[in-house]
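Participant: coordinates only, sequence not included:
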């Protein structure tokens, strides 16, 4: 009956089992996910791909995973398929198909009849037709396996998955496969020597990256904004005066956080895209001698500008103020030296230049800032640095609260990759990628936005051509070509778009992104010399080699 019918489907060619490399083919994994099992490794051609989970699209089709364990195990094998670069179906050995059929034949008719009546055998004709119609309406870039391919036949249970986009936004940045693998590995228990060793390794790597021999370094389960909030909570009391130079979206976030904890905020208003003048900051600090802290943003990704933190820190120290710096998107991408520059607090994040997943913020703390934290009166609990330090000093370091263990494992792998070539090599790579993007954009006749362009190694902000909204460019390049750029924020919305070129981004990613920009502008009726941006970027890369 139904079990026999499913076995007949397998005898007619439904593939199963790993390939010669030991990789599991692309298939439907919902039964694995419902039972907490591991998802099969997905493979297209010779490399892995990111696959979105299949989604039920027909209200009248029952959940095919609702049966017993044997049924689920068979379904996990039944729908797998692998295609090579030509899209051809790889038939598996006849012996494997016979083995699968024998297992399914072993299901008793009585067990099959006990299944709920609303269940449909997989795949049902209704489901097949609905999926065919649904996928036919998707944009071409989303059909990783087109219906024209023999490997993508819905009657064999194969559902197309989204092709990974090319992310050239200011973050989160693309994640290397080694990091994804580490995150997907079995969790290390967070109260014991395994996690303690993980914390020690991550902290040691970050210490080198910060160039901070004497600082305390704490690992927080939070976004970068959580790390910023922890600095406000631990360093200040209500009513304390802080100085915030405002020249972009993330500098304004500092001011909003300080205001939320009832600090007295002294802003220095500057045009977005301005590179701050240390002399102007020094003059402003001299007018307000009661300022306790200066809140700086190193990489202002809303404008692409890298602020001169070294000089700004110098004038802040001379005024007697603590120096707190947001390095979430700069640490690892541009030069930074915690000790040498006299920084008191520097807050980073896992998801930017280091190319790990979002979820961990790290804070480097000077002795002066640590002393301030002992007497600060702002309310704090989850982000109380004293608790984090107490647990970090255990023989096997821990986090006071349940940490994001999988993200920590991924961050450990990301740091190992980063340090394979070393900090200096990574900085040179970011400088080269930045120069290639800027030369490519100039070759298209577009205007760059922001001051200090030669130092802006993380993000390039570009003015949209006259008559075209920057938002339209971002929407069109993504919908047509699968490239993710970032639109403008705040007063720059619609006026600029931004290309991120830090983290796990390669020379070829930049070439593809610039080619996509050329094509998109031409489709929006902006005159373009085809290949100009690509050639300019290639020139930068080839000269470097």
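Facilitator: In hand now; what should we look at? Quick caveat, the model's predicted, so the values are computed rather than measured.
Participant: all contacts plus neighbour counts: C-alpha atoms, from now on.
Facilitator: OK.
Participant: Next, work out how far apart residue 518 and residue 178 are.
Facilitator: 32 Å (Cα to Cα, to the nearest Å).
Participant: can you tell me which residues contact residue 436?
Facilitator: Residues near residue 436 by Cα atoms under 8 Å, 6 or more residues apart in numbering: 510, 536, 537, 538, 540, 541.
Participant: Let me know the helix or strand that the third one is in.
Facilitator: In this assignment (DSSP states H and E), residue 537 forms part of helix 532-544.
Participant: Okay, and residue 416 sits in which element?
Facilitator: helix 405-418.
Participant: Would you state the strands of the stretch 51-200 of the chain in chain order?
Facilitator: 166-167 (DSSP state E, counting those that start in this stretch).
Participant: how about the strands in the stretch 401-545 of the chain?
Facilitator: Using DSSP E, counting those that start in this stretch, strands in the stretch 401-545 of the chain cover 448-449, 459-463, 483-484, 486-487, 496-500.
Participant: for this structure, which residue is closest to the average position?
Facilitator: Nearest residue to the geometric centre of the chain (Cα atoms, centre = their mean): residue 172, 3.1 Å.
Participant: Return the residues in contact with that one.
Facilitator: 351, 352, 355, 357, 358.
Participant: One more pass at 7 Å, please.
Facilitator: 351, 352, 358 (Cα atoms under 7 Å, 6 or more residues apart in numbering).
Participant: also this one, for the comparison:
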């Protein structure tokens, strides 16, 4: 019996709300992932993903089964050589995650930290690159979803090229929403995942790699088995197969999500996200909420909301009331502030955001919350 899945509005920063077509794409005849028919689908996905960032023949796409963190770890653990340092630019939780990965794999690293939600200090980054000759790599998170700040890919790409450093960019929460063109802003390794702005299901991560940089890894000693970037690339190139069993149904969902991206168009998706974000932000401000990130640094994808000081306010009660109404909101990550987060990534329409704001207003009134701030 056909059962239409109930539509939920996910305002958390991924996994995102998906279309019914993406969900249904997972319902396929069972297939062994070693069959040629499946390998052809994987190859098409690898090729189509490159089109989204305008990558040419000098780039390749390496897929992994796993979350975005799997791809982050695959790149750092595979790429960074023992005799070179990596400079990690940090202004949020996911920059800190790169630091944790570097520490876990005993990689020599330098961290340049800014306050969470504050712009990165690229002038200081340049000073470090000038003074530390053994730095070979530079790492940045493009859209830092712990706060909603957008770090500039242009400046990052420029200094990496200027000082001839290998660039590693986490575009997990910006890819397929914010336009990225690696012909204009070259990146050596760009990381993303299937369940954010590409609007697929969770379970696939991928890395866009410059082939000449990737080929240099052939002779390096591996630090991991499952997350070995070069071996995964080699397997995909030679046999069209993952080294290890992939999440088969998620691959089919990603294929459909990519098709929907091309049908909507990159510009239209970007504009839809921006419009939804503006409706959301304007509505929150009208209700009396305050936001964390300044307008100049906003991503137009995720907003961090400051919690009011009123004793009647309780995030869990507000979350639960919204959840039972069909909306998911997300706790904040800023350690020294009480916040919550709302994202507009996913298959969301203007009406979804407007409906959410109506429910939020109603719940605030029912809970008798006064939006009081210092």
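Facilitator: Noted; the coordinates are in hand. Source: prediction; values computed, not measured.
Participant: Burial check on the closest residue in space to residue 337 of the second structure that isn't next to it in sequence, number of neighbours?
Facilitator: Of all residues not flanking residue 337 of the second structure in the chain, residue 306 sits nearest, at 7.6 Å (Cα to Cα, 6 or more residues apart in numbering). Neighbour count of residue 306 of the second structure, defined by other Cα atoms under 10 Å: 20.
Participant: For whatever residue of the first structure lines up with residue 228 of the second structure, give its distance to residue 233 of the first structure.
Facilitator: In the first structure, the residue matched to residue 228 of the second structure (TM-score structural alignment) is residue 384. Counting by Cα to Cα, the gap between residue 384 of the first structure and residue 233 of the first structure amounts to 8 Å.
Participant: circling back to that earlier point, the more surrounded of residue 518 and residue 178 of the first structure?
Facilitator: residue 518 (24 against 14).
Participant: For the residue mapped onto the more buried one from the second structure, give its distance to residue 305 of the second structure.
Facilitator: Aligned by TM-score structural alignment, residue 518 of the first structure pairs with residue 361 of the second structure. Counting by Cα to Cα, the gap from residue 361 of the second structure to residue 305 of the second structure is 15 Å.
Participant: aligned partner of residue 125 of the second structure in the first structure?
Facilitator: By TM-score structural alignment, residue 125 of the second structure lines up with residue 281.
Participant: count of residues packed around that match?
Facilitator: Residue 281 of the first structure, neighbours per other Cα under 10 Å, totals 19.
Participant: I'd guessed residue 138 of the second structure sits against residue 167; true?
Facilitator: Yes: using Cα atoms under 7 Å, residue 138 of the second structure is in contact with residue 167, at 5.2 Å.
Participant: So for these two, which residues contact both of them?
Facilitator: residue 160.
Participant: residues in contact with residue 173 of the second structure?
Facilitator: Here residue 173 of the second structure is in contact with 143, 196, 197 (Cα under 7 Å, 6+ apart).
Participant: Out of these, give me the one that has the most neighbours.
Facilitator: residue 197 (31 neighbours).
Participant: So it: helix, strand or coil?
Facilitator: Following DSSP: H, G, I helix; E, B strand; the rest coil, we place residue 197 of the second structure in the coil state.
Participant: Same check for the contacts of residue 436 of the first structure, but in the second structure.
Facilitator: Mapped onto the second structure and checked by both residues aligned by TM-score structural alignment, their matches' Cα atoms under 8 Å, those keep the contacts residue 510.
Participant: Tabulate the contacts of residue 436 of the first structure (CSV), appending distance to residue 426 of the first structure and neighbour count.
Facilitator: Listed next are the contacts of residue 436 of the first structure as CSV, based on distance: Cα to Cα, whole Å; neighbours: other Cα atoms under 10 Å:
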residue, distance to residue 426 of the first structure, neighbour count
510, 16, 24
536, 22, 22
537, 19, 26
538, 19, 20
540, 17, 19
541, 15, 17
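Participant: for the contacts of residue 436 of the first structure, which one is nearest residue 399 of the first structure?
Facilitator: residue 510 (38.5 Å; Cα to Cα).
Participant: What is the burial count for the closest residue to that closest one other than its chain neighbours?
Facilitator: Spatial nearest neighbour of residue 510 of the first structure, excluding adjacent residues (Cα to Cα, 6+ apart): residue 437 at 6.9 Å. Counted by other Cα under 10 Å, the residues lying close to residue 437 of the first structure total 28.
Participant: I'd say residue 249 of the second structure and residue 23 touch.
Facilitator: No: if you go by Cα under 7 Å, residue 249 of the second structure and residue 23 don't touch, sitting 9.6 Å apart.
Participant: and the gap between residue 201 of the second structure and residue 330 of the second structure?
Facilitator: Taken as Cα to Cα, the span from residue 201 of the second structure to residue 330 of the second structure is 19 Å.
Participant: Which one's more surrounded, these two?
Facilitator: Using other Cα under 10 Å as the criterion, residue 201 of the second structure and residue 330 rank with residue 201 on top: 25 against 18.
Participant: when you align them, which residue in the first structure goes with the more buried one?
Facilitator: Residue 201 of the second structure maps onto residue 357 in the first structure, by TM-score structural alignment.
Participant: Check whether that match really touches residue 351, as I assumed.
Facilitator: Yes: counting by Cα under 7 Å, residue 351 is a contact partner of residue 357 of the first structure at 5.1 Å.
Participant: so how far is stretch 317-337 of the second structure from its chain's centroid?
Facilitator: 20 Å (Cα atoms, centre = their mean, to the nearest Å).
Participant: residues in contact with it?
Facilitator: With contact meaning Cα under 7 Å, 6+ apart, stretch 317-337 of the second structure is reached by 8-12, 116, 146, 304, 338-342, 363.
Participant: what about 10 Å?
Facilitator: Outside stretch 317-337 of the second structure, the residues that touch it by Cα atoms under 10 Å, 6 or more residues apart in numbering are 6-13, 92-93, 115-117, 145-147, 292, 303-307, 315-316, 338-343, 352-353, 355-356, 359-360, 363-364, 367.
Participant: could you say what helices and strands the helix holding residue 416 of the first structure packs with?
Facilitator: Contact partners of helix 405-418 of the first structure among helices and strands, from 3 or more Cα pairs under 10 Å, 6 or more residues apart in numbering; DSSP states H and E: helix 177-183, helix 193-210, strand 216-221, strand 360-365.
Participant: Which parts of stretch 42-57 of the second structure count as buried, going by neighbours?
Facilitator: 42, 45, 46, 47, 48, 49, 50, 52, 53, 55 (16 or more other Cα atoms under 10 Å).
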